[in-house]
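[1] Show me how the following folds:
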Amino acid sequence: MTAHTIPPSSTSSSPSDREAAARERILTAALQEFAEHGWGGARVDRIAERADINKRMLYAYVGNKQALWVAVLERVYERMRQGEHLLHLEAASPVDGMRMLIRFNFRFHQDHPEFLSMLNEENRQKAENLKNSRNVTEIYNPLIVAIKDLLDRGRQCGDFRGNVSPIQLYISIASLSYFYFSNRHTLSTIFNTDLGSVMATIEREDHVVEVVMGYLRP
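    Below you'll find the model as predicted:
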């Protein structure tokens, strides 16, 4: 009996698939390394070891330390935008859509402390690394379009005031969440209360929603 062979394409991944998988491992490892050690303390050697890949291939797939940092930031931004896309804001009423967006943003900051750490570091460096990104503006453009659509529809039906900048509104939404999670340890000490508790976090989320929605009321 002649043995039947299976074409290589059905038993093994293509070079592009393998490269994508390797890049994913590298970015996951880099995120862990940067979150734990910051920009200054992170080491490419450790990232390569975490990703189980040699440094030569790491440089080939992503690049040097700065390229790794920028790629990780872009990856987190992209995941944030993907989550917002799944909200299907275009199908929601303006009020419901805005509330969903605010809550998603709040919870993303809560669930990704590594993102907060990287933002703190990148702002300390005055975004010198992020300026090398070719994608970050394109990543954010769909969000601003979605917010503008909510604002326009809300104004037309009388739910929202007019003359609201979607960029300024987003900065306010992000700030109200970012500040809380990046400063809750000091604030907990100042006010002698655990702002990291479940109840305190829920109270804060509801407060952020009502602050933003209150501003938008006509």
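
[2] Only C-alpha atoms from now on, for both contacts and neighbour counts.
    OK.

[3] counting contacts, what elements does the longest helix that the chain contains pack onto?
    Longest helix of the chain, by residue count under DSSP state H: helix 15-41. Where contact means 3 or more Cα pairs under 8 Å, 6 or more residues apart in numbering; DSSP states H and E, helix 15-41 is packed against helix 44-51, helix 55-61, helix 65-85, helix 113-124.

[4] please give me the structure for this one as well, since I'd like to look at both together:
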Amino acid sequence: MNEQRVKRDPEGTRRRILEAATEQFTRYGLAGARVDAVAAAAGTNERMLYYYFASNEGLYVAVLEAMYARFAEREGSLDLSGLQPSDAIRETAQSIWAYLWKNPQWLSLINNENLHEGRYLERSSSLRETISPLIDLLRVTLERGAAAGQFRSGVDPLDFYVTLVGMGYYIVANRFTLEAFTGRNYAESLHQKSISTMHVDMLLSYLRPVVAPLE
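    So this is what the prediction gives:
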């Protein structure tokens, strides 16, 4: 690609590098991803890659940041204000779980970073900011439910969020081994729907107000 053209479109170049790097890191992990392959797929050269991201590790962190930012932006844009609290929880859960099924690259990158014990994500200065809209959205919903007498009070929104995501993540991330072990393919829409319904029921059961036993 002509270097002058690259300079005239820095955002486009950066975006193409991130897209190509996402593919490389998804397939080969940080250790196996090749900088020359990323540059070639992005239609640029290795010098420009280092100009924008400083190093292979810097590019890897940028890919992770972009992945989390897209997820948070999508979920943070959910309009739950007109829904009953229980319906808002259901909508949030199903939206997150559907995103996991539709974005297997996300799971591959997360699994790879867990192999590195999260040490590269720790370098990010913006990562934790991306989760705030999601937690705030859940906090408001949980408070609305508690005020209406539909939910128990004092539910930690972060713990609830981690539990909710974990339910969907486990099924999607382990779909191949689950099928091999149980003979059930949770990628099939029938089984996806069935276990999602069960998970939502479990979440809502937990949120119900605790009734003191009669003496």
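
[5] what's the TM-score here?
    Once the chains are laid over each other, their TM-score by TM-score structural alignment, normalised by the length of structure 2 reads 0.90; 205 aligned residues with a Cα RMSD of 1.7 Å.

[6] could you give the angle of the longest helix of structure 1 to helix 44-51?
    In terms of direction (axes from the mean of the first three to the mean of the last three Cα atoms, to 10 degrees), helix 15-41 of structure 1 departs from helix 44-51 by 140 degrees.

[7] what about helix 15-41 of structure 1, distance to the chain center?
    Per Cα atoms, centre = their mean, to the nearest Å, the displacement of helix 15-41 of structure 1 from the mean C-alpha position of its chain is 15 Å.

[8] Next, the angle helix 65-85 makes with it.
    Using the same axes, to 10 degrees: helix 15-41 of structure 1 against helix 65-85 is 110 degrees.

[9] Report the inter-axis angle for helix 15-41 of structure 1 versus helix 113-124.
    60 degrees.

[10] how close does the residue nearest the centre of structure 2 get to Arg5 of structure 2?
    By Cα atoms, centre = their mean, structure 2 has its centre lying nearest to Phe71, at 5.0 Å. Noted for Phe71 of structure 2: a distance of 31 Å to Arg5 of structure 2, by Cα to Cα, to the nearest Å.

[11] how about Arg15 of structure 2, what's its match in structure 1?
    Correspondence of Arg15 of structure 2 to structure 1, assessed by TM-score structural alignment: Glu24.

[12] for its match, what are its contacts?
    By Cα atoms under 8 Å, 6 or more residues apart in numbering, the contact set of Glu24 of structure 1 is empty.

[13] Kindly recompute the last result at 10 Å.
    Arg18, Ala30, Ala51, Tyr61, Val62, Arg75 (Cα atoms under 10 Å, 6 or more residues apart in numbering).

[14] What distance do you get for it to Leu151 of structure 1?
    Applying Cα to Cα, the value for Glu24 of structure 1 to Leu151 of structure 1 is 36 Å.

[15] Check Asp111 of structure 1 too.
    27 Å.

[16] Alright, that wraps it up for me.
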